[in-house]
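# Test case, fold it:
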Amino acid sequence: MATSLLLLLDDIATVLDDVSILTKVAAKKTAGVLGDDLALNAQQVSGVKAERELPVVWAVCKGSFVNKAILVPAALAIGTWLPWLVTPLLMIGGAFLCFEGCEKLAHKFLHKEEHAADTARHEHAVADEAVDVVAAEKSKIKGAVRTDFILSAEIIAITLGTVQGQPFTTQLTVLVGIALLMTVGVYGLVAGIVKLDDAGLYLSRREGAGAQALGRGILAMAPWLMKALSIAGTAAMFLVGGGILVHGVPVLGHAVEAWAVSAGSLVGSLGSMGVNAGVGIVAGAIVLAGVELAKKLFKKS
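Below is the predicted model of the structure:
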């Protein structure tokens, strides 16, 4: 009886150890996507009233939990019964991210008047007390949750690849752990970023020259940080989406990896990022052109 109990405890310890190791490996592999997710979502939820910033972050966070609740069981089912479907689904998701990046750039630079009108309407909605702010925020939240779904799918897919071949319980535990860790981590940081200006204002009103100087510095830095995150968020769409597409084509993916290794760590990393971004821009432009053509044909019909 005692021997059986000790063996059971040893098995449990082994499983927990495997879960811990695999979770660390998966977290390391998904760290790049985490950075892109942070940049995209901080940019997505910016530009709302100060008192609405945290509710918007929380709304997107809840949407992200729902995304993970859909993706984790789906990943386990696909990995068990339809493993060949993982790559095509990722390719679709990558193409969609690239499309969103190109659409954003096209809307900003090719439709400047329309973009300016949208910005003016948003600023009016933020400034006007009579406007139903919650209703005005719905499209922003919807877009953020939609983008989160693609990036969450990438995170879950990478994690699934890490735990393939492991017992089902280990796979489930690692996937759930990564899903919770990434969601809480990303939206905790997003909440901190969007409230930087409030922290700066609070410190600037405190007594003491040091606190006031720090507060003024934070207030001066916050707008630039949000602009930088906006640029990084757009770039992340191409980098992540292009990376998915590159690695979805084994010949291309292996060639890029081999070149990156031969070129050295810094040059190889920058070069592979450049390839991912280039593929992402081209793919996004092709999808955007197809969507615009379909819209015109649909209108004519």
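# Please make it C-alpha for all contacts and neighbour counts, starting now.
Fine.
# Any chance you could spot the residue sitting in the middle of the chain?
By C-alpha atoms, centre = their mean, the chain has its centre lying nearest to residue 37, at 2.3 Å.
# OK, contacts around it?
Residues near residue 37 by C-alpha atoms under 8 Å, 6 or more residues apart in numbering: 148, 151, 186, 233.
# what would these look like in a markdown table with secondary structure, distance to residue 136 and neighbour count?
Below are these laid out as a markdown table (DSSP: H, G, I helix; E, B strand; the rest coil; distance: C-alpha to C-alpha, whole Å; neighbours: other C-alpha atoms under 10 Å):
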| residue | secondary structure | distance to residue 136 | neighbour count |
| --- | --- | --- | --- |
| 148 | helix | 20 | 24 |
| 151 | helix | 24 | 24 |
| 186 | helix | 24 | 20 |
| 233 | helix | 22 | 23 |
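# Would you do the same for the sequence below? I want to compare the two.
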Amino acid sequence: MPGGLAALLDDIAVLAKLAAASVDDVGAAAGRASAKAAGVVIDDTAVTPRYVHGFTPNRELPIVRKIAVGSLRNKVLFILPAALLLSQFLPWLLTPILMLGGTYLAFEGAEKVYEVLTGHSKVKEEEALPAGAQGEDQERAMVRGATRTDFILSAEIMVIALNEVADEPLLSRAIILLVVAIGITVLVYGVVGLIVKMDDIGLRLAQTRNGAVATAGRLLVTGMPKVLSVLSTVGIVAMLWVGGHILLVGVDELGWHQPYDLVHTLEEAVHGVPAVGGVLAWLANTLASAVVGLAVGAVVVALMHLRPKKAGAEAHHA
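Purely as a prediction, here's the structure:
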């Protein structure tokens, strides 16, 4: 009996070591996958504050929490199972689906540019009031809009992560993607929550501290509205950039190489510049992606805005 117990304990120890090694492997793979998606994570962080901007301070964190819950739901309940099934049975469908998402992102960004340039807005009358004064319906609409945009960004994050661990077994892929989904959601919306509450933190520092700390608090109070406004603009640019990049990579993977080859040529032309070559190459890729996103988005915006006008004209003549 003691010998049997010792053998059992040995077996348990071996299993524990294997489990620990698996956890380490999953952690390492999740880290690699998350690092690959870092660019989109930054875009997601830049986009989200645009939806909170203008609400009263007591509603900011609840709205961020609602968007975070929606984001996690997007990743875990919809994107993760779909990505796993497609990667297992229909891997060729992942790129076209992602390109549809990129087109939607480009449309959203281009529509915001259109509204800025023309002064026309789908909610023109409501936007005359502060967002926080528009009631629960406006808050729900903002959360829905943020969650829809997050769905596209989350899909790209998950597909990039999936590509990084494509050689892993199905169960390992599922666990790794779950870790990535939870970790990135906590990171993004933790940072977003901190960004939107920095002015409140500054106000508290200004009221309860003295000297340099109080001065820093006052700078936060006066500076954060400008930062949020800048982030709102960055969010629009990020949608064009990410949408255009998805489309460039997508058409390249589908066999039309000339557009992305041209981008690579632009990158190579500036990459050799001493000290700043890497930054210039990144900027060239980013600018090219944004231009593609704006062009594609502008076509969709034109179609979406011309169609209602055409229908209205036909109804008027009838």
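# ok, of the contacts of residue 37 of structure 1, which one's closest to residue 121 of structure 1?
Nearest to residue 121 of structure 1, judged by C-alpha to C-alpha, of the contacts of residue 37 of structure 1 is residue 233 at 22.3 Å.
# Please pull up the equivalent of that closest one in structure 2.
Correspondence of residue 233 of structure 1 to structure 2, assessed by TM-score structural alignment: residue 235.
# Show the contacting residues for that match.
By C-alpha under 8 Å, 6+ apart, the contact list for residue 235 of structure 2 reads 43-44, 46-50.
# can I assume residue 183 of structure 1 is in contact with residue 64?
Yes - taking C-alpha atoms under 8 Å as the definition, residue 183 of structure 1 is a contact partner of residue 64 at 6.8 Å.
# Who has more neighbours out of these two?
residue 64 (25 against 21; other C-alpha atoms under 10 Å).
# Quick one: list the elements packing against the host helix or strand of that one.
Element membership for residue 64 of structure 1, per DSSP states H and E: helix 50-81. Where contact means 3 or more C-alpha pairs under 8 Å, 6 or more residues apart in numbering; DSSP states H and E, helix 50-81 of structure 1 is packed against helix 133-163, helix 168-194.
# And the next helix or strand past it?
With elements assigned by DSSP H and E, the helix or strand that comes after helix 50-81 of structure 1 is helix 86-109.
# mean shift of that next one relative to structure 2?
For helix 86-109 of structure 1, the mean distance to aligned residues of structure 2 following superposition is 0.7 Å (mean C-alpha distance after the TM-score superposition for structure 1).
# Go through the very next helix or strand once past that helix and flag the buried ones.
Sequence-wise, the next helix or strand downstream of helix 86-109 of structure 1 (DSSP H and E) is helix 112-127. Of all the residues in helix 112-127 of structure 1, those buried under the rule 16 or more other C-alpha atoms under 10 Å are 115, 122, 125-126.
# Next, the angle helix 86-109 makes with helix 112-127 of structure 1.
Angle of helix 112-127 of structure 1 versus helix 86-109, following axes from the mean of the first three to the mean of the last three C-alpha atoms, to 10 degrees, is 90 degrees.
# Can you tell me which helices and strands helix 112-127 of structure 1 packs against?
Using 3+ C-alpha pairs under 8 Å, 6+ apart, the elements in contact with helix 112-127 of structure 1 are helix 86-109, helix 133-163.
# So what's the residue count around residue 97 of structure 2?
With neighbours defined by other C-alpha under 10 Å, the count for residue 97 of structure 2 comes to 12.
# how about it, what's its match in structure 1?
Using TM-score structural alignment, residue 97 of structure 2 pairs with residue 89 in structure 1.
# who touches that match in this structure?
Counting by C-alpha under 8 Å, 6+ apart, residue 89 of structure 1 touches no other residue.
# circling back to that earlier point, output the buried residues of helix 112-127 of structure 1 in a markdown table, with distance to residue 173 of structure 1 appended to each entry.
Converted to a markdown table, these look like this (distance: C-alpha to C-alpha, whole Å):
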| residue | distance to residue 173 of structure 1 |
| --- | --- |
| 115 | 45 |
| 122 | 42 |
| 125 | 44 |
| 126 | 42 |
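# Which residues are in contact with residue 143 of structure 1?
Neighbour list for residue 143 of structure 1: residue 44 [criterion: C-alpha under 8 Å, 6+ apart].
# thinking again about what came up before, nearest to residue 13 of structure 1 among the contacts of residue 37 of structure 1?
Among the contacts of residue 37 of structure 1, and counting by C-alpha to C-alpha, the member closest to residue 13 of structure 1 is residue 186, at 29.8 Å.
# Return the residue of structure 2 aligned against that closest one.
In structure 2, residue 186 of structure 1 lands on residue 188 (TM-score structural alignment).
# Might one say that its match is in contact with residue 41?
Yes - counting by C-alpha under 8 Å, residue 188 of structure 2 touches residue 41, with 6.9 Å between them.
# how close does residue 75 of structure 2 get to residue 103 of structure 2?
20 Å (C-alpha to C-alpha, to the nearest Å).
# Hmm, I typed the wrong one, I wanted residue 35 of structure 2.
Counting by C-alpha to C-alpha, the gap from residue 35 of structure 2 to residue 103 of structure 2 is 24 Å.
# counterpart of residue 20 of structure 1 in structure 2?
Aligned counterpart of residue 20 of structure 1 in structure 2: residue 27 (TM-score structural alignment).
# Identify the residues contacting that match.
Residues counted as contacts of residue 27 of structure 2 (C-alpha under 8 Å, 6+ apart) are residue 176.
# And residue 35 and residue 103 of structure 2? Which one has more around it.
Neighbours were counted for residue 35 of structure 2 and for residue 103 using other C-alpha under 10 Å; residue 103 has more, 24 against 15.
# No more questions from me, cheers.
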